[in-house]
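Chemist: one predicted model, sequence on top.
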Amino acid sequence: MSRSAWDDHIDEAWLAQVQEPALDPELPIVDPHHHVWAKPFPYETPELLADLTSGHRVVGTVYTEAHRGYRTNGPEHLRPVGETEFIAALGEASDRAGNAPRICAGITGAGDLTMGAAKVDELLDAHIAAGKGRFSGLRANIFVTFDPATLAMKPLPGSNSAVDDADFVAGVARLARRGLALDLVSAHAHLEHVARLAGRIPEAVIVLDHLAPIADFGERPTPQSELLAAWRRGLAAIAPHDNVHMKLGGLANPFMSGALPAFRSLREQATPPTSEQLAELYRPMVSQAIETLGAARCMFESNFPVDKRSTSYRVLWNAFKRLARAYSEEERRALLMGTAARVYRLRDLPL
C-alpha cells in the first residue's frame, strides 16, 4: 500500500464533531484487535492510551501483528519474533508506568506456518519466550491481500486451496498444541475453507477477523443481497465447528468495506456517524453472527487506528454496547470481554 493511501486517514477535527458520553462506563472491555505503529502515521502508546481512556473501561487489549520491529538479522524465519519482543517491552513499560488498561496483554504475532516442523517449532517457542507471558497466537494471511491503488480486497493466488496445504495444516496443528490462537483475515468466500480447516484440527482455536467481510471478487458487480446471502451460507458452514470464533468489527475502514457502500461512504459525509447510526450499520451482520455462532464465540473489536478513519473510539464502543444490549448479561460480558480474554488466554487483568 502506498503512503498516499494513508495521507488523510485520520481527521481529528472531523471526528470531534460527534461527542457522546460513554454508555455503561462501568462495563469492562477487552479490545482484542488493535495495532501500534510509527508508520504510516504515528499511533504509539500515547495515542493508544488516549483512545483507551476516552470514557470506556478498557481493562486489557490484544495487539495484532502489523510488521513492527522485525529483527534485521539472524535466521529469516525468526525475524517476526522481533515484533513480539518490541510489543512485549512496550506493554511492560506501560504496566510499570501504572496505566490502568493493560495494553498488549495479549500479542498476536506473525510467521510462516508452512516451513516445516523444526522451523515452526523454533518460531513458536521463540515467540512464546519473547512474549514473556503475553504471546497469544499468530495471524496467517493466506486468503486475501489489498490492491494498493484501489484499496480493494482481492484473493491471494492459491487461496482456495490454502487450507489443504499439508505443511500449513501441520503448522496449525503445532500452533494448537501450544494452546495458541490462529487469526485469519478471510473474505466471506473463504468461510467454507475455514470450516474445512476447523474440522481437520478441532483442537485449533481459530479467530476470524472483521466479520469475515463481504468482498466482491467477480468480474462483474454482484448485487449486495447475493453477497449477504453467500456470507450467511458461509456462517452456516462454520457454525458446527465450536473452535471457530469471530471478531465483530473492522468494517469502518476502506480496506474491508468495498462491497458495503454504507460503510465505505462514512468518511464522505459532513459529520461522523453517531453510535446509533453506526450500530444500525453493523446490526445486520453482527446480529446474524451472534445468532449463528453464539456470544461465547464472538467478540467486539476496535481495529484501531485503521477504523479511526470513520469513528472515534468512544463512539465505536458506544455502538457495540448498543448492539450488546439485545443480549443477556452473561452474553454481553462475553461479547465485550469474556470471549477475548478466554481465546487469547489473558491473565492479570485489572477487573
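Modeler: Arrived safely.
Chemist: please make it C-alpha for all contacts and neighbour counts, starting now.
Modeler: Noted.
Chemist: quick one, strands of the chain?
Modeler: In the chain, the segments counted as strands under DSSP state E are 28-34, 57-64, 102-109, 135-140, 144-146, 153-155, 181-184, 205-208, 244-248, 298-300.
Chemist: looking at those strands, which is closest to residue 227?
Modeler: Closest approach to residue 227 among the strands of the chain (Cα to Cα): strand 153-155, 14.4 Å.
Chemist: can you name every helix or strand that the closest one contacts?
Modeler: Judged by 3 or more Cα pairs under 8 Å, 6 or more residues apart in numbering; DSSP states H and E, the packing partners of strand 153-155 are strand 144-146.
Chemist: for residue 166, which of the strands of the chain is the nearest?
Modeler: Taking Cα to Cα, strand 135-140 is the member of the strands of the chain nearest to residue 166, at 14.9 Å.
Chemist: who's in contact with the closest one?
Modeler: 64-65, 84, 106-113, 127-128, 175, 180-185, 344-346 (Cα atoms under 8 Å, 6 or more residues apart in numbering).
Chemist: by how many degrees do that strand and strand 57-64 diverge?
Modeler: Taking axes from the mean of the first three to the mean of the last three Cα atoms, to 10 degrees, strand 135-140 and strand 57-64 form an angle of 50 degrees between their directions.
Chemist: still on that earlier bit, could I get the strands of the chain as a markdown table with mean neighbour count?
Modeler: As requested, these are exported to a markdown table (neighbours: other Cα atoms under 10 Å):
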| stretch | mean neighbour count |
| --- | --- |
| strand 28-34 | 26 |
| strand 57-64 | 25 |
| strand 102-109 | 29 |
| strand 135-140 | 25 |
| strand 144-146 | 17 |
| strand 153-155 | 19 |
| strand 181-184 | 23 |
| strand 205-208 | 25 |
| strand 244-248 | 26 |
| strand 298-300 | 29 |
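Chemist: putting a second one here so we can go through both:
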Amino acid sequence: MTDADADLPIIDAHHHFWDLGHGRYPWLEDHVIPFRYGDYSALRQRSYLIDDFLGDHGRHRVVKSVHMEAEWDPRDPVGETRWLHALHDRTGWPHAMVGQAWFAREDIAEVLAGHAAFPLVRSVRQKPAAAPSPDAFVAGAPGSMADPAFRAGYRLLSRHGLHYDLQTPWWHLGEAADLARDFPDTLIVLNHTGLPSDRSPAGLDGWRNAMAALADRPNTMVKISGIGVPGQRWTPDLQRAIVLDTIRLFGADRCMVASNFPVDSLCATYDEIFAGLKEITADLAAADRRALFHDTASRTYRPA
C-alpha cells in the first residue's frame, strides 16, 4: 500500500455494533438462521463494540462511520437507535446510522417518526421478502417491494426525509427500479452490491443486467460491500470484476465502499478488504477514488 493509499480518508459506510446481553439480537442470541456465508457461529460468541472496530482498522485511515441496524429485536426497533446515540455520546462513534423498520407493520408511522427524532438517523433498512433463486422469483409476492402493504409504509419515508437502505438479491432489482421510479423523492441505497454470490457466467450476466436497470434510476446508489463468496477467501482477483463493473454502471459519485464488519470477518480481515479495494481501484482518477472511499458516503449520510 502506497503512502497516498494509507492517507486516503475512509468513511466506512456500513458496519455493525452489538452488545450481547444488552438489548436482544434474535439471530445472535436466540436461534441460528440460514446465512449467506454459511456457518456464522464465530459472530455469536462475542460482542462487537468500539474498541473492536477501531482495532480492526489497522493501517487504514477510517475517519467516520455509518452504523447499519444489526437486526435488534423487531419488537422495539427504535431501541437500537436510542442505544447507539448513547454510544455516540460516550465515544463519538458512529457518526450516522440506519435504523430498522418494517413497512407493512401497523406501527410503521410511529417507528419512522421515532427514528427521525434522533439526530444521527439518515435512513432505514428492511430486507424485503426474497426468492432463493432467480427461477423462484414471483412478482409482487407478499412482503416484496411490489406488495401494496410494503409500499404503503414505504411512501412515509419522504415525510421524514429518510433514505431506504435495501438489501436484496439481484433478481429483485427490477422491483427496486420500479420502487425508485414510483417514489422519486426517496433515495434507495443498495446494500452489498446486489449480492452477486453466483460467479458463473450466467449468474454474472444476470447480476449486471439487474444492476444496470437499477442504475438507470437517478435516485439510486450502491454500497460496494458484502461481496464475499461462501467458501472462498476475499481477494482482489475474486472481486475485481464486481467492483469495477459496479463503478462503471453507477459512476463513482453514486458508489461507496464499506466493510460490513464484523459480518465480513467471516471471509476476510478488515485490512484484506480495504487493501483489496485500494488495489482494485488504483488506476482510477484521484477524485473518483476519493468519492468511493469518502465523499459519496459523506454526501449521502452527512455524518456528524
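Modeler: Arrived safely, thanks for sending. Note that the structure is predicted; figures quoted are calculated from it, not measured.
Chemist: just to revisit the earlier point, how about the strands of the first structure, which one is nearest residue 14 of the first structure?
Modeler: When the strands of the first structure are compared by Cα to Cα, strand 28-34 sits nearest residue 14 of the first structure, at 21.5 Å.
Chemist: what range does that closest one cover in the second structure?
Modeler: Strand 28-34 of the first structure corresponds to residues 9-15 of the second structure when matched by TM-score structural alignment.
Chemist: and for stretch 194-205 of the first structure?
Modeler: Against the second structure, stretch 194-205 of the first structure falls on residues 176-187 (TM-score structural alignment).
Chemist: which parts of that stretch are buried?
Modeler: The neighbour-count check on stretch 176-187 of the second structure (16 or more other Cα atoms under 10 Å) flags 176, 177, 178, 179, 180, 181, 183, 185, 186, 187 as buried.
Chemist: among the residues you listed, which are in helices?
Modeler: 176, 177, 178, 179, 180, 181 (DSSP state H).
Chemist: which one of the residues you listed is nearest to residue 147 of the second structure?
Modeler: Lowest distance from residue 147 of the second structure to those (Cα to Cα) belongs to residue 179, with 10.6 Å.
Chemist: ok, that closest one to residue 144 of the second structure distance?
Modeler: 11 Å (Cα to Cα, to the nearest Å).
Chemist: now swap in residue 57 of the second structure and tell me
Modeler: Residue 57 of the second structure is 36 Å from residue 144 of the second structure, by Cα to Cα.
Chemist: just residue 101 of the second structure next, same as before
Modeler: Residue 101 of the second structure sits 14 Å away from residue 144 of the second structure, going by Cα to Cα.
Chemist: before we move on, what about residue 150 of the second structure?
Modeler: As judged by Cα to Cα, residue 150 of the second structure and residue 144 of the second structure stand 7 Å apart.
Chemist: ok, how many other residues are close to residue 145 of the second structure?
Modeler: If you count neighbours by other Cα atoms under 10 Å, residue 145 of the second structure ends up with 27.
Chemist: show me what contacts it?
Modeler: 128, 129, 151, 175, 176, 179.
Chemist: what do we get in the first structure for it?
Modeler: Mapped onto the first structure by TM-score structural alignment, residue 145 of the second structure lines up with residue 163.
Chemist: ok, residue 206 of the first structure touching residue 186?
Modeler: No: checked against Cα atoms under 8 Å, the pair residue 206 of the first structure and residue 186 is beyond contact range at 11.6 Å.
Chemist: residue contacts, residue 300 of the first structure?
Modeler: So residue 300 of the first structure contacts 31, 32, 247, 248, 249, 320, 335, 336 (Cα under 8 Å, 6+ apart).
Chemist: at 6 Å what do you get?
Modeler: Going by Cα atoms under 6 Å, 6 or more residues apart in numbering, residue 300 of the first structure touches 247, 248, 335, 336.
Chemist: alignment lookup: it to the second structure.
Modeler: The equivalent of residue 300 of the first structure in the second structure is residue 257 (alignment by TM-score structural alignment).
Chemist: run a quick neighbour tally on the aligned residue in the first structure for residue 201 of the second structure.
Modeler: Superposed on the first structure with TM-score structural alignment, residue 201 of the second structure falls opposite residue 225. By other Cα under 10 Å, 9 other residues sit near residue 225 of the first structure.
Chemist: what's the spacing between residue 225 of the first structure and residue 31 of the first structure?
Modeler: With Cα to Cα as the criterion, residue 225 of the first structure and residue 31 of the first structure are 31 Å apart.
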